[in-house]
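Peer 1: predicted model and sequence follow; I will ask about them next.
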Amino acid sequence: MRTSTDHGSRLALVSNRLPKHEIAGLAGTSLKHQHLPAILADDAPGGFFEVHAENYMGAGGPPHAALARIREDFPVSLHGVCMSIGGPQALDKAHLARFKALVERYEPALVSEHLAWSTHETTYYNDLLPLPYTEATVARVADHIDQVQEAIGRQLLLENPSTYVTFPQSTISETAFIRELVKRTGCGLLLDVNNVFVSATNQGYSALAYLSDFPLADVGEVHLAGHAEQQDDEGELLLIDSHDGPVADAVWKLYELVIARAGPIPTLIEWDSAIPDWPVLKREATAAQAILDRHARAASRENIRASA
């Protein structure tokens, strides 16, 4: 199995047929087609846009026309939701080929997928399901990540899940499991701060302790989103990673801590249902950008003092 030491030498360089737009330190939003006219008319629309890969696996049509227009002027992040990297069966070769074709077509600044599974034999679930954290699962998931990275010729960012159940078979903590995947494959990480808060609330552990143990140095992108509050069968609070509202105050506080520790990582606002008008979504990204900029300035001042 590939390790992080030889990962870089085995990945092909991106061809750079398209304009190269820097994404470092930027806040962005999910690209929604209904927002395209407002985005193009906006003098300062924001930093970058992220799309779900599966929405663009057809050959052409309006979705590709919109994405091609955005790609001319902005960095794009490609986010997969159906690779089923955590599943027990082999990766779908046709799906992986379509994913690879999208990476080659749009040369995204970032490419990501989920630490989850969503298929069983010929059944496809409309959800991102958790997996047991065991040595056997580490080996299987690492092999799947290797296959994806080999196919696309570049690093994949792996996203931590939101969870509602856990497995008694698990023998490894989620953060240790993720660290081992990075070590074995050289993949990067997508830290979804809302997922951390949702999972910690549902499972009864500390979100701060989780983040303290998370390998922040390997994070290449951050996700922020809204969640919904429900009750479980016992009447206890249950959070759902719903992406249907603004980022909660508690998640903003966790995000501030992450950026203070790790620096200005590209940050994406996810809002995938009950989608608001463009100014509302942009306002969330502007709030994230303010945090990124503030910590970037603080780091710059610290560097100046250190070199004086």
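Peer 2: Received the coordinates, thanks.

Peer 1: contacts and neighbour counts: CA atoms only from here.
Peer 2: Will do.

Peer 1: which residues of the stretch 1-150 of the chain fall in strands?
Peer 2: Remark: strands assigned in the stretch 1-150 of the chain by DSSP state E, counting those that start in this stretch are 27-30, 48-52, 76-79, 110-114, 117-120, 123-129.

Peer 1: these: which one's closest to residue 300?
Peer 2: With Cα to Cα as the criterion, residue 300 lies closest to strand 27-30 of those, at 18.7 Å.

Peer 1: OK, contacts around residue 149?
Peer 2: With contact taken as Cα atoms under 8 Å, 6 or more residues apart in numbering, residue 149 is in contact with 11, 155, 156.

Peer 1: neighbour count added to these, as JSON lines?
Peer 2: Putting the contacts of residue 149 into JSON lines (neighbours: other Cα atoms under 10 Å) gives the following:
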{"residue": "11", "neighbour count": "15"}
{"residue": "155", "neighbour count": "23"}
{"residue": "156", "neighbour count": "24"}
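
Peer 1: which of the residues you listed fall within helices?
Peer 2: Using DSSP state H, no member of the contacts of residue 149 sits in helices.

Peer 1: next up, a structure to set beside the first:
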Amino acid sequence: MQTLTNLPASAGMSLKPEYFDSVHTNLDANLWFEVHAENYLIQGGPRLEQLQEISSHFPISIHGVGASLGGPDPISQEHLSRLVSLLNLIPAAVFSEHIAWSGTQSNYLGNLMPTPITKDSIDSTAKNIMQLQNALQRPILIENPANYLSFKSDMPESEFMMSLVDITGCGILLDINNLFISANNTGIDPHSYIQGLNSDAIGEIHIAGHSTDPNEQGLLIDSHDSDVSKGVWELLEALLSHTGPKPVLIERDGNLPTFEALLAERNQAQHLINSIKKIV
């Protein structure tokens, strides 16, 4: 399998503009950052300039949310062109994107809709992955979704993901928070899911906080607006015990804490990776 990521097997954290001024203070040499591509698909400006400067000192993972890999249509050529321009400016260590459906016929849905887990959708999703990889001239990582309902499927989701890996040569961004949410909401076994993945295909791991739906008792929402839960930490430890050390991102998108508080949570992930290294 070709190299999927140039990230170190260490812990990283989401990089928001609110944190730019704090980036160069008292940081671990193994730290890396991740940004959402769609926040930087712009022509110049101070935000992009600051990201360029940070990328000269720290590895950067670029995470897309708008390609609609799992949708019925090919990826928008305009969107592809803007992604290519961004990656020409930022030396990204890895690029990742959701397996989701977020638009059709040039209309953006504003959400990550579920991709059917069927044999037919393997073909269309694989074509979109190849389209994106060919444009970027690199393998990408594909992220597992957070599921809120059980849908009829032709196969387990882990098998669907591995089929896409085998066909396209892409890798997997395994979002442990999404897996934990899916297990709670739909009853899948997260440990069987992990066992169904080729460890070598996992190029990055996400962990994040979630919330409970205010209207549907017991339903978990992938909100990224709180600290990582105990259950997600435990599932991360189980995963790393299976795979060995991997790049792990603390993902935070709402209710932003101070940079120091998020860094402390990141350091908790680094401590776990270090303990796995000793075992391995």
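Peer 2: The structure has been received and is ready for your questions. Quick caveat: nothing in here was measured; it's all calculated off a predicted structure.

Peer 1: re earlier: want to try TSV for the contacts of residue 149 of the first structure, with distance to residue 117 of the first structure as columns?
Peer 2: Below are the contacts of residue 149 of the first structure laid out as TSV (distance: Cα to Cα, whole Å):
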residue	distance to residue 117 of the first structure
11	25
155	20
156	16
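
Peer 1: can you list which of those residues carry over to the second structure?
Peer 2: Among the contacts of residue 149 of the first structure, the contacts conserved in the second structure (both residues aligned by TM-score structural alignment, their matches' Cα atoms under 8 Å) are 155, 156.

Peer 1: what's the closest of the contacts of residue 149 of the first structure to residue 168 of the first structure?
Peer 2: residue 156 (28.8 Å).

Peer 1: so what corresponds to the closest one in the second structure?
Peer 2: Here residue 156 of the first structure is matched to residue 140 in the second structure, going by TM-score structural alignment.

Peer 1: for residue 214 of the first structure, which non-adjacent residue is closest in space?
Peer 2: Nearest residue to residue 214 of the first structure, sequence neighbours excluded (Cα to Cα, 6 or more residues apart in numbering): residue 175, at 5.5 Å.

Peer 1: what's the matching residue for that neighbour over in the second structure?
Peer 2: For residue 175 of the first structure, the residue aligned by TM-score structural alignment is residue 158.

Peer 1: and residue 248 of the first structure, by the same measure?
Peer 2: The alignment partner of residue 248 of the first structure in the second structure, by TM-score structural alignment, is residue 229.

Peer 1: how far away is residue 280 of the first structure from residue 180 of the first structure?
Peer 2: Residue 280 of the first structure is 39 Å from residue 180 of the first structure, where distance means Cα to Cα, to the nearest Å.

Peer 1: the more surrounded of the two?
Peer 2: Ranked by neighbour count (other Cα atoms under 10 Å), residue 280 of the first structure and residue 180 place residue 180 first, with 16 against 13.

Peer 1: so that one touches residue 138, yeah?
Peer 2: Yes. The pair formed by residue 180 of the first structure and residue 138 meets the contact definition of Cα atoms under 8 Å, at 7.4 Å.

Peer 1: returning to that earlier point: around the residue nearest to residue 214 of the first structure, how many other residues sit close by?
Peer 2: By other Cα under 10 Å, neighbour count at residue 175 of the first structure equals 17.

Peer 1: cool, the one 10 residues further on as well?
Peer 2: The number of residues packed around residue 185 of the first structure, counting by other Cα under 10 Å, is 25.

Peer 1: which position in the second structure aligns with it?
Peer 2: Under the alignment (TM-score structural alignment), residue 185 of the first structure maps onto residue 168 of the second structure.

Peer 1: distance of that match from residue 128 of the second structure?
Peer 2: 10 Å.

Peer 1: go on, residue 18 of the second structure?
Peer 2: Counting by Cα to Cα, the gap from residue 18 of the second structure to residue 128 of the second structure is 33 Å.

Peer 1: got it, and residue 227 of the second structure?
Peer 2: 34 Å.

Peer 1: cool, residue 231 of the second structure as well?
Peer 2: For residue 231 of the second structure, the distance to residue 128 of the second structure - Cα to Cα - is 34 Å.

Peer 1: of the two, who's got more company?
Peer 2: residue 128 (21 against 12).

Peer 1: what's the more buried one aligned with over in the first structure?
Peer 2: By TM-score structural alignment, residue 128 of the second structure lines up with residue 144.

Peer 1: tell me which residues touch the closest residue to residue 117 of the first structure other than its chain neighbours, please.
Peer 2: In this structure, residue 117 of the first structure finds its nearest non-sequential neighbour in residue 84, 4.0 Å apart by Cα to Cα, 6+ apart. Going by Cα under 8 Å, 6+ apart, residue 84 of the first structure touches 91, 114, 115, 116, 117, 118, 119.

Peer 1: what sits up against stretch 154-172 of the first structure?
Peer 2: The contact list for stretch 154-172 of the first structure (Cα under 8 Å, 6+ apart) reads 11-14, 110-116, 128-135, 145, 148-149, 186-192, 195-196, 198-199, 202-203, 219-221, 241.

Peer 1: please disregard the earlier target; I meant stretch 120-129 of the second structure.
Peer 2: Contacts of stretch 120-129 of the second structure (Cα under 8 Å, 6+ apart): 69-72, 74-75, 115, 140, 160, 163-164, 167-168, 170.
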